[in-house]
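1. below are the sequence and a predicted model; questions follow.
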Amino acid sequence: MLSSLGFLEAIFWSVLQPHVFLLGAVTFLFFAAFFRRRSQKNYPPGPPGQPIFGNFFHLDFKQSHLAIQQFVEKYGNIMQLEFGSLTSVLVTGLPLIKEVLMYKDKNFLGRPVTPLREHGFKTNGLIMSTGQIWKEQRRFTLTTLRNFGLGKKSLEERIQEEAQHLVQAIMEENGQPFDPHFKINNAVSNIICSVTFGERFEYQDDKFQKLLWLLDEVTYLEASVTCQLFNIFPRVMNFLPGPHKKLFKYWEELKLFVAQVVEKHKSDWIPAETRDFIDAYLIEIEKHKSDTSSSFNEENLICSTLDLFFAGTETTSTTLRWGLLYMALNPEVQEKVQAEIDRVIGQSPPNMAVRESMPYTNAVIHEVQRMGNILPLNVPRAVVSDTTLAGYDLRKGTVILTNLTALHRDPAEWTTPNSFNPEHFLENGQFKKRESFLPFSIGKRVCLGEQLARTELFIFFTVFLQNFTFRPPDNEKLTEKFRMGLTISPVKYHIRAIPRA
């Protein structure tokens, strides 16, 4: 009898325990979140979150940067959001953004290392590294990029040459509708590839086209719902299939490509003849090989090179795709740009020296950046030590998001904030800088490729309109619909490029 009771008891507990465990875990997480909220007595206000998930379900992941604005109206220019155990603070308005990125920047220089990023990059590279690693990598990269032509005539000439390759590729479409996505990606990527890898890639190179496709996929996947759930439940999501597994696979393929290029460089490396960024980095590794605290190692070489490849391709090429779209949607603006090009440079190759003589073209490019809004909440920062902002206490590790969407669409700053209007950047016919225009961010962590990107945008865009008139296809309506990813890009579209006489 007793043995039977023991058997039944064992069955009972085998059925009950998983449920009890699950209920206990949920209860624990609920109270942990509750008491964490209660303990933050002087934290910014924000919408109340759900147990475990926080404000995760408050966001529309197809347009999260727009969905979040309704909460800004309710809770103000400094607002708290929680995603699982991750606390974020959204900062809105130029005075507060400048305080975070410039005046108090030493407290906000970190980058949040989410489980997603930790899985792929740890704390390596240029974009998401923090502290001494970031300082060493950034200082070295800026010096090396300058050595290889950043800000010099030689790099301008390289961009001019690539622009002509792209013109020829577009000419081959014979005025018929085509998708400009990967042609533009290839051309822009070739500039940073010539600096990092020491070579450019043909537009018909299947291997490189696959690489550009992988880059586009990771840009899209990393912002997906499933990948963001990985940041909340990394251990659980590790056992589940989904887009996050694709993301990890694609990042590894991209890293493998860079690793293979590095190995090729090592096989024919002559230290006295530095050909590109990878060669320069290999020299730096040799210099620091006896220093165990140095961040110069092969893993950081791969991650930093991949960061350059990503940043040097994605942001500029996406902006240019927005540019072609806005020209086709605003033919009267396109005509004015072409009239200025014809008057100032004719058929001569554009260069940065003539930009001041082309205020309307320059204003149009800036308006493309404002309306395209490709980094709507900027690259996130992290609080590096307990600090205060606008009278609120912020703990170390808090993620800081700067609301560039609100800044670039502020009706107090822009006459027609939601309409494409180059006059925003013109005053009495001359180009006008705007303090509330921060597509490259500001402060010590300002985009290190800003000068390169500005040069590429001006030369490529001017060459486009110098050689073509862009129109919608006869049977396709172009729209300003966007695709949400790490950047905001136009949805896939086709366009006609009519050669100009």
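-> Yep, it's here. Residues are numbered from 1 along each chain as shown.

2. rest of the way, CA atoms for contacts and neighbours
-> Fine.

3. for the protein, what's the longest helix?
-> Using DSSP state H, we find that the single longest helix of the chain is helix 2-39.

4. packing partners of it?
-> If you count contacts as 3 or more Cα pairs under 8 Å, 6 or more residues apart in numbering; DSSP states H and E, helix 2-39 packs onto no helix or strand.

5. how far away from the center of its chain is it?
-> Offset of helix 2-39 from its chain centre (Cα atoms, centre = their mean, to the nearest Å): 43 Å.

6. pasting the second one now:
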Amino acid sequence: MLSPSHGVLTFAKGVSNRLPGSSQTHALLVGALVGFLAYVLTRKRYRLPPGPWAWPLVGNLSLTRDDQEAFYVKLRRLAVERYGPVITVHLGTVRCVTLNSVEVITEALLQKGAEFAGRPYQYSLHEISEGFKNVAFADYGPGWKLRRKLALQAIRHYLRGAQMENAVHEVVAVTADKMLSEPGAFDPKGYISVLMFMILDSILFGQIKPFDCPPPERMMDVFDQFSDETEERFLEDVIPLLRFCPTPRFRRAMKASKRFSDYVRKNIEEHRKSVCPDNIRDLTDSIILAQIEAASANVTETMEEFSDTHVVRTITDIFFAGIDTTRMTLHWALLFLAGHPKVQTRMQAEIDAATGPRLPQLADKPNLPYCEATLYEVMRLSPVAPTSLPHKTMCDTTVGGYDVPKDTLVLVNLWAAMHDPDKWEQPEEFKPERFLDVEGQLSARPESWMPFSTGRRSCVGESVVKHELVLILACLLKTLSVSLAPGQEYRVTTRLVSYFMNPPLPYSIAVTPRNQ
């Protein structure tokens, strides 16, 4: 039996005999033709997921444009109407596999967790994270596992104390007074941002700065500038030549990132001078002590993978994720509560019954099932990261019956899983009671509820955020009531700034004090 290579050579010789020119030219042409045909005949064949036709160079970027429908909504519509839950799209020249149902998300992130646990390389993220020395953007491997493990240990240890509760009480009281002093309706975004920054500053560094800091100390402004500059993808990520002459937006983002990192680094250095295992003041102390304990094992690999730079990047991760996740969730929550006064009244009744005249505490959380269910419903309807952070396949693998080659970019459509009518009754309706059992207590959360993603790359700060959000919202509603601005129509609309974030459109509320 003749081999494919024999057929290729015979075909190439036949072509060569018909070509004019020197024997050297013939040899080069034959070599090139043999190589090309051998590649075509022997390359691995993949059964790739289906998807819409892609334009050269730009691919399917039109799906991510700011128009009347968000990217993740379009993906679910394409999944339902045409392609099924696993869809291939092209973001520029990059092939991307998107997962649009809880079944394929579970298969990828839980059943085949290690195979889908990578992070794709992105130049801007490499620069921001000082060479991927953090947890969020680092690729899957021993160093990432160590840093995530130590960060989780520090967070669990920190949650045993009362620092977060004390910070929330102090900051919410100041914020509520400022909001109540407004003469009319206002956009609560600024108040929520400062509130969350002050709380995170206290949780991480044990300090609560004045609400109205002087401009040089307003790191929240730096944080906001960085968030604004990174809402859209950088051209430097897709056009390498621009890295030698960056765009103004990229330069502004890097400057803001460095200024914020310097702020974190300065606070860590001050903590190192007085850290004490018997007096853990904040989360930074916990992480520094975790580093010291790991280093005491005197394992070279451990010290290299959790250096001082890694500590800075890990704490910066927690700062950014903690602020962005919580402030956007609270921004949505106030909108939903202003539009659903009966839900707000029921929450306040539950809070009053559990706490009496005092402010809510973390110990009250088991007695606030409706409050917690309301936050779960806010996060289900409006997840702040609807496609999560991008994943990358670590090897050739499969999902939903299709092949996914190694190093493929994978987007997980969390929004689609939490709006699936086969899993959620009336998925577009705001119904906190869907998370309660017949006795009014929290029921087991459905597997399709995944605002923090799932599997090996789920959010490190999930345990902090869930405790923190319940306490903040309960303290706010203990003090004041919110309503829509007079004449403003209630509508739940996303501000389509990018394909991976989900902020609400600006809105205004009025607040009134609660007389108890």
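-> Yep, that arrived. As the structure is a prediction and not an experimental result, all values here were calculated from the model.

7. show me where the stretch 301-450 of structure 2 has strands.
-> Assigned by DSSP state E, counting those that start in this stretch, the strands in the stretch 301-450 of structure 2 fall at 391-392, 397-399, 402-404, 409-412.

8. okay if I get these as TSV plus distance to residue 17 of structure 2 and mean neighbour count?
-> Formatted as TSV, the strands of the stretch 301-450 of structure 2 follow (distance: least, Cα to Cα, whole Å; neighbours: other Cα atoms under 10 Å):
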stretch	distance to residue 17 of structure 2	mean neighbour count
strand 391-392	47	24
strand 397-399	44	19
strand 402-404	41	18
strand 409-412	45	25
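
9. and of those, who's closest to residue 350 of structure 2?
-> strand 409-412 (35.6 Å; Cα to Cα).

10. which residue numbers in structure 1 go with the closest one?
-> Aligning strand 409-412 of structure 2 against structure 1 (TM-score structural alignment) gives residues 399-402.

11. thinking again about what came up before, mind putting the strands of the stretch 301-450 of structure 2 into CSV with distance to residue 151 of structure 2?
-> Below are these laid out as CSV (distance: least, Cα to Cα, whole Å):
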stretch, distance to residue 151 of structure 2
strand 391-392, 20
strand 397-399, 30
strand 402-404, 31
strand 409-412, 24
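
12. residue 103 of structure 2 is nearest to which of these?
-> strand 397-399 (9.7 Å).

13. give me the mean deviation of the closest one from structure 1.
-> By mean Cα distance after the TM-score superposition for structure 1, the fitted strand 397-399 of structure 2 averages 1.8 Å away from its aligned residues in structure 1.

14. can you name the residues of structure 1 that that strand overlays?
-> Counting by TM-score structural alignment, strand 397-399 of structure 2 corresponds to residues 387-389.

15. list the contacts of that stretch.
-> Stretch 387-389 of structure 1 has contacts (Cα atoms under 8 Å, 6 or more residues apart in numbering) with 107, 393, 394, 395, 396.

16. ok so, going back, mean per-residue distance, the match of strand 409-412 of structure 2 to structure 2?
-> Looks like 1.5 Å for stretch 399-402 of structure 1 (mean Cα distance after the TM-score superposition for structure 1).

17. from the chain's centroid, how far away is that stretch?
-> 14 Å.

18. contacts for it?
-> For stretch 399-402 of structure 1, using Cα under 8 Å, 6+ apart, the contacting residues are 86-92, 97, 108, 111-112, 377-383.

19. now stretch 233-241 of structure 1
-> Residues outside stretch 233-241 of structure 1 that contact it (Cα under 8 Å, 6+ apart) are 115, 116, 229, 230.

20. how about stretch 330-344 of structure 1?
-> Contacting residues not belonging to stretch 330-344 of structure 1 are listed as 327, 328, 357, 358, 360, 361, 364, 462, 465, 466, 469, 471 [Cα under 8 Å, 6+ apart].

21. what's the match for the first one in structure 2?
-> Following TM-score structural alignment, the counterpart assigned to residue 327 of structure 1 within structure 2 is residue 337.

22. quick one, what contacts that match?
-> So residue 337 of structure 2 contacts 343, 344, 482, 483 (Cα under 8 Å, 6+ apart).
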